[in-house]
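Student: Sequence and predicted structure, then a few things I'm wondering about:
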Amino acid sequence: MHAVGVSSFGARIIARRRSGISSISGSQAMAVLRMMSLVHSRSLPPTHLSAESFNGRNRIVGAQRLWPTVCTTRSWSSQIRADAGVAAVDATKKAAQSGAFVDGLLGVESEAGRRLTSSQIIFLGTGTSEGIPRVSCLTNPEKSCAVCLAAAQLGNKNRRRNTSVIVRYLAPDGRLLNILIDAGKFFYHSALQWFPYYGIRNLDAVIITHAHADANGGLDDLRDWTNNVQPHIPIYVGLRDLTVMAKSHYYLVDTSVVMKGTAVTKLQFIPMSEEPFEVHGLKVTPLPVWHGPGYRSLGFRVGDVCYISDASEIPAETYPLLENCDLLILDALRPDRSSATHFGMPAALDEVRKIRPKRTLFTGICMSWIPCSFAKQFFMGCLLLQYLMKYLMAALCEMTEMTGMMHTMDHDKINAELAKLLDSEGLDVQLSFDGMQIPIDL
């Protein structure tokens, strides 16, 4: 057994030798830990890393923090993404394999280079504005949020970034065009993970649904493309939203205000109305919806795919645009109720019953409503009720696990319940997840 000391970061690495396997150098082990962000803080607990033989090669198969909530350590496929686990890392290579960057880990098999035979849609993000997991849940000493704790594990489908999809349009002339819908705050992190994996390099257009940060907060990051991949990127955005962005993204909308010599993203803003328009020959139909009282947001239809990521109400004039929909991608924030600006699952299901698409995937998913820890802190603040609330809170937390009202927007559990609708109502409804790929006919 060979030990590698990292006491300055309050962690240790144990590299185990097995029959026919060479030991892992300290520099390789430290590099992997840095990539996994496990040694960036002195407060982190000790960590151990093991090397095992896998298909005749040395691979680091996992890293575990030595505390009660321990991440599972098994190899996983980013194609299936069914279980929480750690991606295998080839410890003998210094460079990343082609198309292999998943949450800071190298060596994951990718689909880059595989020839597409149809258009497809890829979910870059399926979460709400804050994303999942949330820092407040991970740092809560009570560790009461099961969804966020699960999402902290690599490969878990509860890990969600800002809602965004990329439409990969296989044009009649054979060109493969990448059309991004929304570039929010987490866009660059999504691109790091999924662009190499799916072999996506260029961005042929970006379409913005509305002027909130979870839809356009990543526009500045497009400079990596306009500096290194392509000269500019067309941005399709509603005129009202462009007026807002002229203030929030003033230096992107009006580059004349930028200091000379400063690198700035080269974007071509194209105002759009609520009428259909074309992007590189692909017809795009706006789907006007309400994203809270008086606030207009846009969904979009391409072919028979309808995408509505931020909505609290669908106006009457939009329903005809949703007829004969094969795939509906719809906002569903919480399992129990709607908010002022987003459909909850009951309201979203009512919309599915009206529209009757062949298939529905929910997006914009939150971890859930209110953690038990918050309610406990609130009630325990009432000193006269502490003794009574000790028992009431235990009953409350037990109840919420049954009703799905608090912190139970778990991907697999919710999908198991939604699957029952196929038999009872003929509705094919499931939650989407980050990295999900769907072939579509355009």
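Tutor: It's in.
Student: rest of the way, CA atoms for contacts and neighbours
Tutor: Will do.
Student: In the stretch 251-400 of the chain, mark out all the helices, start to finish.
Tutor: Remark: helices assigned in the stretch 251-400 of the chain by DSSP state H, counting those that start in this stretch are 345-355, 372-380, 386-403.
Student: Of those, which is nearest residue 3?
Tutor: Across these, residue 3 has its closest neighbour in helix 372-380 (39.6 Å, Cα to Cα).
Student: Turn the helices of the stretch 251-400 of the chain into CSV, including mean neighbour count.
Tutor: Formatted as CSV, those follow (neighbours: other Cα atoms under 10 Å):
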stretch, mean neighbour count
helix 345-355, 17
helix 372-380, 15
helix 386-403, 13
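Student: Quick check: chain neighbours aside, which residue is closest to residue 126?
Tutor: Leaving out its chain neighbours, the residue that sits closest to residue 126 by Cα to Cα, 6 or more residues apart in numbering is residue 163, at 4.5 Å.
Student: neighbours of that neighbour, just the number please.
Tutor: By other Cα atoms under 10 Å, the residues close to residue 163 number 30.
Student: same thing with the one 5 residues further on?
Tutor: The number of residues packed around residue 168, counting by other Cα under 10 Å, is 24.
Student: Quick check: which element contains it?
Tutor: Under the criterion of DSSP states H and E, residue 168 resides in strand 164-170.
Student: which secondary structure elements does that strand contact?
Tutor: Packing contacts for strand 164-170, counted by 3 or more Cα pairs under 8 Å, 6 or more residues apart in numbering; DSSP states H and E, involve strand 119-125, strand 176-181.
Student: got the contact list for the helix or strand that comes right after the first one?
Tutor: The C-terminal neighbour of strand 119-125 among helices and strands, as given by DSSP H and E, is helix 135-138. Under the criterion Cα atoms under 8 Å, 6 or more residues apart in numbering, residues 143-145, 148-149 lie in contact with helix 135-138.
Student: Same question for stretch 117-125.
Tutor: Taking Cα under 8 Å, 6+ apart as the rule, stretch 117-125 contacts 160-170, 187, 190-191, 194, 432-442.
Student: how far out from the middle of the chain is stretch 339-348?
Tutor: In terms of Cα atoms, centre = their mean, to the nearest Å, the centre of stretch 339-348 is found 19 Å from the chain centre.
Student: And that stretch, end to end?
Tutor: 12 Å (Cα to Cα, to the nearest Å).
Student: Stretch 420-432 too?
Tutor: Chord length of stretch 420-432, first to last residue, is 17 Å (Cα to Cα).
Student: structure B:
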Amino acid sequence: MSTDPLLNEPTGDKNAAASAEVVFLGTGTSVGVPAIGCECDVCTSSDPRNQRTRCAIVVRMQNGNLLVDTPPDLRTQLLREKIPLVHAVLFTHEHVDHLYGLDDVRLFPFRLGHPMPLYCERHIEERIRRVYDYAFSDREPTHPGSTPQLDFVPITHDRFQVLGADVLPIPMRHGPHFNVLGFRFGDFAYCTDTNGIPSESMKRLRGVDTLVIDALRFRPHPTHFCVEEAIEVIDEIRPRRAYLTHLCHEIDHETVESNLPEGVHLAYDGLRLTIDLSAE
């Protein structure tokens, strides 16, 4: 019998080990939407799909909830989506909008009974140790929970397992100075913050059913795919469905969604998708 990762109670679903739910915590660019001080039509829109916090997802699996990135909006996002527990964290890269909510995982080790596992590349670990140096101090803590309890699990570009699920890294470029990772979970791939996917990485995306890909705006950008470029990648990979994420305030949900090609959609905060972890 399987276990619901949100409630830690038996579900009775024999297919739960292969099935997972992806929850979009945030789908916005680094400054979020609405942008501070902006009075454009999207930033002042009443459409909740135009309210975009910084990018992150949770993959809810049989053995727990896997958080991909820790944006500055993390506490608000987890409360909004009623996700009371995270069992592990996986990082795409170390930029502020994907990292600086890490302190919000501080409560979870009390319930887990062990430090929070952080799956990341070595250079991301080094950044975390600098930014959150107080979490790694030799000074005696004043009280339990005064600092985050973190446990690094190094990853490379090789396949690895998290919470019993296979994860395949997708090495990508994020402008001229940064390498980032996308991730494939069964028939689902998450590729945010990129404007270049090498041919070897494209091979790792073959056969995906659902692709989530960066599409910042309509105009070209030096570190992100624009909508047209993202659609070109989608046309090459040919997933059954694709979702554009990391969207700025130039993207009005209703207007743009209605003009996208068949099978291509805009992601939005709170979107939930069912995926198959066993497919490859």
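Tutor: That came through, no problem. Since the model is a prediction, treat every value here as computed from it, not as a measurement.
Student: one step back: got the helices and strands packed on strand 164-170 of the first structure as JSON lines, with mean neighbour count and distance to residue 402 of the first structure columns?
Tutor: Formatted as JSON lines, these follow (neighbours: other Cα atoms under 10 Å; distance: least, Cα to Cα, whole Å):
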{"stretch": "strand 119-125", "mean neighbour count": "23", "distance to residue 402 of the first structure": "28"}
{"stretch": "strand 176-181", "mean neighbour count": "22", "distance to residue 402 of the first structure": "36"}
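Student: Now tabulate those strands in a markdown table and tack on distance to residue 291 of the first structure.
Tutor: Output for these, formatted as a markdown table (distance: least, Cα to Cα, whole Å):
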| stretch | distance to residue 291 of the first structure |
| --- | --- |
| strand 119-125 | 19 |
| strand 176-181 | 17 |
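Student: Could you save the helices of the stretch 251-400 of the first structure as a markdown table and add columns showing distance to residue 311 of the first structure?
Tutor: Putting the helices of the stretch 251-400 of the first structure into a markdown table (distance: least, Cα to Cα, whole Å) gives the following:
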| stretch | distance to residue 311 of the first structure |
| --- | --- |
| helix 345-355 | 10 |
| helix 372-380 | 27 |
| helix 386-403 | 25 |
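Student: Between these, which one is closest to residue 268 of the first structure.
Tutor: Comparing the helices of the stretch 251-400 of the first structure by Cα to Cα, helix 345-355 comes nearest, at 34.6 Å.
Student: In the second structure, what stretch matches the closest one?
Tutor: Residues 227-237 of the second structure are where helix 345-355 of the first structure aligns, with TM-score structural alignment as the criterion.
Student: what comes into contact with the matching stretch?
Tutor: Outside stretch 227-237 of the second structure, the residues within contact range by Cα under 8 Å, 6+ apart are 202, 205-208, 211, 213-219, 242, 244.
Student: Which of those ranks first by neighbour count?
Tutor: Highest neighbour count within these: residue 215, with 30 neighbours (other Cα under 10 Å).
Student: To which residue of the first structure is that one aligned?
Tutor: With TM-score structural alignment as the criterion, residue 215 of the second structure matches residue 332.
Student: List the contacts of its match.
Tutor: 342-345, 348, 362-365.
Student: separation between it and residue 176 of the first structure?
Tutor: 31 Å.
Student: mind checking what residue 206 of the first structure lines up with in the second structure?
Tutor: In the second structure, residue 206 of the first structure lines up with residue 89, judged by TM-score structural alignment.
Student: if we can go back for a sec, who wins for proximity to residue 115 of the first structure among the helices of the stretch 251-400 of the first structure?
Tutor: The nearest among the helices of the stretch 251-400 of the first structure, by Cα to Cα, is helix 345-355 at 33.8 Å.
Student: returning to that earlier point: separation between the match of residue 215 of the second structure and residue 136 of the first structure?
Tutor: For residue 332 of the first structure, the distance to residue 136 of the first structure - Cα to Cα - is 22 Å.
Student: ok, now residue 442 of the first structure?
Tutor: 42 Å.
Student: quick one, which of the two is more surrounded?
Tutor: A count of neighbours by other Cα under 10 Å puts residue 442 above the other of residue 442 of the first structure and residue 136, at 18 against 11.
Student: What separation is there between the residue nearest to residue 126 of the first structure and residue 118 of the first structure?
Tutor: Residue 163 of the first structure is 23 Å from residue 118 of the first structure, where distance means Cα to Cα.
Student: same deal with residue 280 of the first structure?
Tutor: From residue 280 of the first structure to residue 118 of the first structure the distance is 17 Å (Cα to Cα).
Student: Make sure residue 208 of the second structure is actually in contact with residue 185.
Tutor: No. If you go by Cα atoms under 8 Å, residue 208 of the second structure and residue 185 don't touch, sitting 9.2 Å apart.
Student: Tell me the residues of the second structure aligned with stretch 285-298 of the first structure.
Tutor: Using TM-score structural alignment, stretch 285-298 of the first structure pairs with 168-181 in the second structure.
Student: What's the separation between residue 92 of the second structure and residue 276 of the second structure?
Tutor: Going from residue 92 of the second structure to residue 276 of the second structure by Cα to Cα gives 21 Å.
Student: The two: which has the busier surroundings?
Tutor: Counted by other Cα under 10 Å, residue 92 of the second structure and residue 276 do not tie: residue 92 has more neighbours, with 28 against 19.
Student: Hmm, residue 69 and the more buried one touching each other?
Tutor: Yes. Using Cα under 8 Å, residue 92 of the second structure is in contact with residue 69, at 6.5 Å.
Student: corresponding residue for residue 31 of the second structure in the first structure?
Tutor: Per TM-score structural alignment, the equivalent position to residue 31 of the second structure in the first structure is residue 130.
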